[in-house]
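Engineer: need a 3D model of the sequence below.
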Amino acid sequence: MSTRNEQTQGHGRKGRDPLLLNKIAGGILSAGLVFWVATHISMFFTNHEAPKKPVIAIAGAGAAKTAAGGVPSIDGLIAKADVKKGMSFVQQQCSACHTLTKGGANGVGPNLYGVIGAPMFAKAGYAFSAAAKKKAKGNWTYQKLNEWLVDPQTYVPGTHMSYTGIKNDAVRADAIAYLRTLSPSPVPLPKPGPGGAKPSPAAASGSGAPSIKALYAKAVIAKGQSFFQQQCSACHTVTKGGANGVGPNLYGVASAPMFAKSGFAFSGAVKKIAKGNWTPHALNEWLYAPMKDAPGTHMAYPGIKNDQVRADVIAYLNSQSASPAKLP
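Structural biologist: Take a look at the predicted model:
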């Protein structure tokens, strides 16, 4: 038995392949040779040097990387901006790092309430980078904020802000229009400039709204209420005794004095066009295009362009009164 076991163990030792290490080394060398050949074949079919010019020219890529020269003026863009869209964008994209309420705490980024018109890169309790402080000159204007938000790293090389920017001009204008509302006294809007068309002479003394006199007969108060709640309630209350917000409380507005609500500071622009009391016609002009009806108004809302919807909203506002006016 012992002899068989020894023979078996000896056979096991003889069964080990003496060329195993050589085979492993050969496999490694073969793999390296295949990689070398593949690399040189690929270089034969493709240019191994970096192209001197980009193969594909991306439209607008260069423009977005230049601050003052390449960023479109905000002047005309903000006249067409949608505050509600801007609010939605800012809440989705910015609220993780910034608070937006009055007196809100600084977070990853500074609190943004009242940012437009405030000193650049200077917020109590927040430590801005040295790069940002070097760029700080005066206060934030619409155009400075426009240039910052398109590409923060290009506007302030070395900034701590890693956000890549808002490349879409309209979305950027929407966001800035919303940031404008975060103030007890929003900075007056700039006059239309290179970013958009100037108002036509016909619209200078009013919004040019089509008459909706015939549409009041078909107006649906419930539809007006639904629209108001979706589009207007973020800025206005409409209940009796309701507080003013970003905009004034609108209870009883349909026959109240124009642009005169206790406790609310209206802009000089709207006070200029205030004549008597609100009428359905005056509300129609105003709600069609506020920024055309009163150039320089603090209200950045672009207006209600659908005639029937506008009639529905006016009918609803008229109903929110102790003594509703008689619609035409």
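
Engineer: for the rest of this, base every contact and every neighbour count on C-alpha atoms.
Structural biologist: Noted.

Engineer: pretty sure L215 is touching A311, no?
Structural biologist: Yes: using CA atoms under 8 Å, L215 and A311 qualify as a contacting pair, with a distance of 6.2 Å.

Engineer: out of those two, which sits in the more crowded spot?
Structural biologist: Using other CA atoms under 10 Å as the criterion, L215 and A311 rank with A311 on top: 29 against 16.

Engineer: for the more buried one, give its distance to K14.
Structural biologist: 100 Å (CA to CA, to the nearest Å).

Engineer: one more: G27?
Structural biologist: Taking CA to CA, one finds G27 at 24 Å from K14.

Engineer: would you map the helices across this structure?
Structural biologist: Applying DSSP state H to the chain gives helices spanning 2-15, 20-45, 61-64, 74-79, 83-93, 130-135, 142-150, 152-155, 169-181, 221-231, 268-273, 280-288, 290-293, 307-319.

Engineer: who wins for proximity to G245 among the ones you listed?
Structural biologist: helix 169-181 (10.1 Å; CA to CA).

Engineer: which helices and strands sit right next to that closest one?
Structural biologist: helix 74-79, helix 83-93, helix 142-150 (3 or more CA pairs under 8 Å, 6 or more residues apart in numbering; DSSP states H and E).

Engineer: can you give me the neighbour number for F44?
Structural biologist: 10.

Engineer: that older thread, highest average neighbour count across the helices and strands packed on helix 169-181?
Structural biologist: Counting by mean count of other CA atoms under 10 Å, helix 74-79 has the highest mean neighbour count of these, with a mean of 25.

Engineer: and that helix, what does it pack onto?
Structural biologist: Using 3+ CA pairs under 8 Å, 6+ apart: helix 74-79 touches helix 142-150, helix 169-181.

Engineer: let's see this one next to it:
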Amino acid sequence: MHRSFTLLVMCAALSVSGCGRGKTDDRDARLRQAGPNPSFAALMRVASADAGAAKFGQCAACHTIEDGGMDRGGPNLFGVFKKPFATNSASFGYTAALSKAGGVWDEKTLNAWIAGPSALVPGTSMQFAGVSDPLDRADIIAYLRRQRPAK
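Structural biologist: Sure thing, here's the model as predicted:
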């Protein structure tokens, strides 16, 4: 089976499995705190990096997140928050589309990317349908934001 198809199937299976919802994620309480029809900013205020760590499992099929971690089907994501697109790994072969897109991995761009990579950067090779739940995306972003080198 082709490697990228295998990775896509793994990512999809993890996404559908609903992994990451457990005792560390009082989802309903956080949603109530965010208010009715919450904006992305409101969801980021209640986002949980701990819940995001569990939800990152669907990303871990293709990405590592440890300081100095290796690239897999996608680049290592440690320290990606606030970095320019296509710069987090010196050894990963980013697509021309992502390299030329210009941008910084902040909350807004990560939210759009995690929702649907090809919608943000047409021509990207990342074959991932995206995370449809906005609170799940906010949690993953909070987790990515926490993964940075010590100062």
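
Engineer: where does the TM-score land?
Structural biologist: Overlay of the two chains. TM-score (TM-score structural alignment, normalised by the length of the second structure): 0.72; 120 aligned residues with a CA RMSD of 2.3 Å.

Engineer: re the thing from before, closest one to G241 of the first structure among the helices of the first structure?
Structural biologist: G241 of the first structure sits nearest to helix 307-319 of all the helices of the first structure, at 14.7 Å, using CA to CA.

Engineer: okay, that closest one sits on what stretch of the second structure?
Structural biologist: Mapped onto the second structure using TM-score structural alignment, helix 307-319 of the first structure spans residues 134-146.

Engineer: over to stretch 237-246 of the first structure?
Structural biologist: The aligned range for stretch 237-246 of the first structure is 64-73, by TM-score structural alignment.

Engineer: and the end-to-end length of that stretch?
Structural biologist: 10 Å.

Engineer: can you check stretch 140-151 of the second structure too?
Structural biologist: 22 Å.

Engineer: in that stretch, which residues are buried?
Structural biologist: Residues I140, I141, A142, Y143, L144, R145, Q147, R148 are the ones in stretch 140-151 of the second structure that count as buried (16 or more other CA atoms under 10 Å).

Engineer: can I get those in a markdown table with distance to S132 of the second structure?
Structural biologist: Below are these laid out as a markdown table (distance: CA to CA, whole Å):
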| residue | distance to S132 of the second structure |
| --- | --- |
| I140 | 12 |
| I141 | 14 |
| A142 | 16 |
| Y143 | 17 |
| L144 | 18 |
| R145 | 20 |
| Q147 | 23 |
| R148 | 26 |
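
Engineer: the second structure: which residue goes with A222 of the first structure?
Structural biologist: With TM-score structural alignment as the criterion, A222 of the first structure matches D50.

Engineer: that match contacts I141, correct?
Structural biologist: No: D50 of the second structure is not in contact with I141 according to CA under 8 Å; the separation is 10.9 Å.

Engineer: thinking again about what came up before, JSON lines for the helices and strands packed on helix 169-181 of the first structure, including distance to T279 of the first structure?
Structural biologist: Below are those laid out as JSON lines (distance: least, CA to CA, whole Å):
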{"stretch": "helix 74-79", "distance to T279 of the first structure": "25"}
{"stretch": "helix 83-93", "distance to T279 of the first structure": "25"}
{"stretch": "helix 142-150", "distance to T279 of the first structure": "34"}
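
Engineer: burial count for K133 of the first structure?
Structural biologist: Around K133 of the first structure there are 15 residues (other CA under 10 Å).

Engineer: what's it aligned with over in the second structure?
Structural biologist: Checking with TM-score structural alignment, K133 of the first structure has no match.

Engineer: then S267 of the first structure?
Structural biologist: Aligned partner of S267 of the first structure by TM-score structural alignment: T95.

Engineer: coming back round to it: so which of the helices and strands packed on helix 74-79 of the first structure is nearest T297 of the first structure?
Structural biologist: Of these, nearest to T297 of the first structure by CA to CA is helix 169-181, at 11.8 Å.

Engineer: residues in the second structure matched by that closest one, start to end?
Structural biologist: Going by TM-score structural alignment, helix 169-181 of the first structure lines up with nothing in the second structure.

Engineer: same question, stretch 4-16 of the first structure
Structural biologist: Against the second structure, stretch 4-16 of the first structure falls on no residues (TM-score structural alignment).

Engineer: which residue in the second structure aligns with Q153 of the first structure?
Structural biologist: That one, Q153 of the first structure, aligns with nothing by TM-score structural alignment.

Engineer: on that earlier part again, A131 of the first structure is nearest to which of the helices and strands packed on helix 169-181 of the first structure?
Structural biologist: helix 142-150 (13.1 Å).

Engineer: who does the closest one touch, helix- and strand-wise?
Structural biologist: Helix 142-150 of the first structure packs on helix 74-79, helix 169-181, going by 3+ CA pairs under 8 Å, 6+ apart.

Engineer: now render those helices as TSV, adding distance to G245 of the first structure.
Structural biologist: Shown next, in TSV, are those (distance: least, CA to CA, whole Å):
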stretch	distance to G245 of the first structure
helix 74-79	21
helix 169-181	10
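
Engineer: mind checking which of those helices is nearest G86 of the first structure?
Structural biologist: G86 of the first structure lies closest to helix 169-181 among those, at 3.9 Å (CA to CA).

Engineer: just to revisit the earlier point, got a markdown table for the helices of the first structure, with distance to G241 of the first structure too?
Structural biologist: Converted to a markdown table, the helices of the first structure look like this (distance: least, CA to CA, whole Å):
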| stretch | distance to G241 of the first structure |
| --- | --- |
| helix 2-15 | 99 |
| helix 20-45 | 77 |
| helix 61-64 | 48 |
| helix 74-79 | 32 |
| helix 83-93 | 25 |
| helix 130-135 | 45 |
| helix 142-150 | 34 |
| helix 152-155 | 44 |
| helix 169-181 | 22 |
| helix 221-231 | 18 |
| helix 268-273 | 23 |
| helix 280-288 | 21 |
| helix 290-293 | 25 |
| helix 307-319 | 15 |
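
Engineer: and the helix or strand S4 of the second structure falls within, how far out from the chain's middle?
Structural biologist: Element membership for S4 of the second structure (DSSP states H and E) is helix 3-17. When C-alpha coordinates are averaged (CA atoms, centre = their mean, to the nearest Å), helix 3-17 of the second structure and its chain have centres 15 Å apart.
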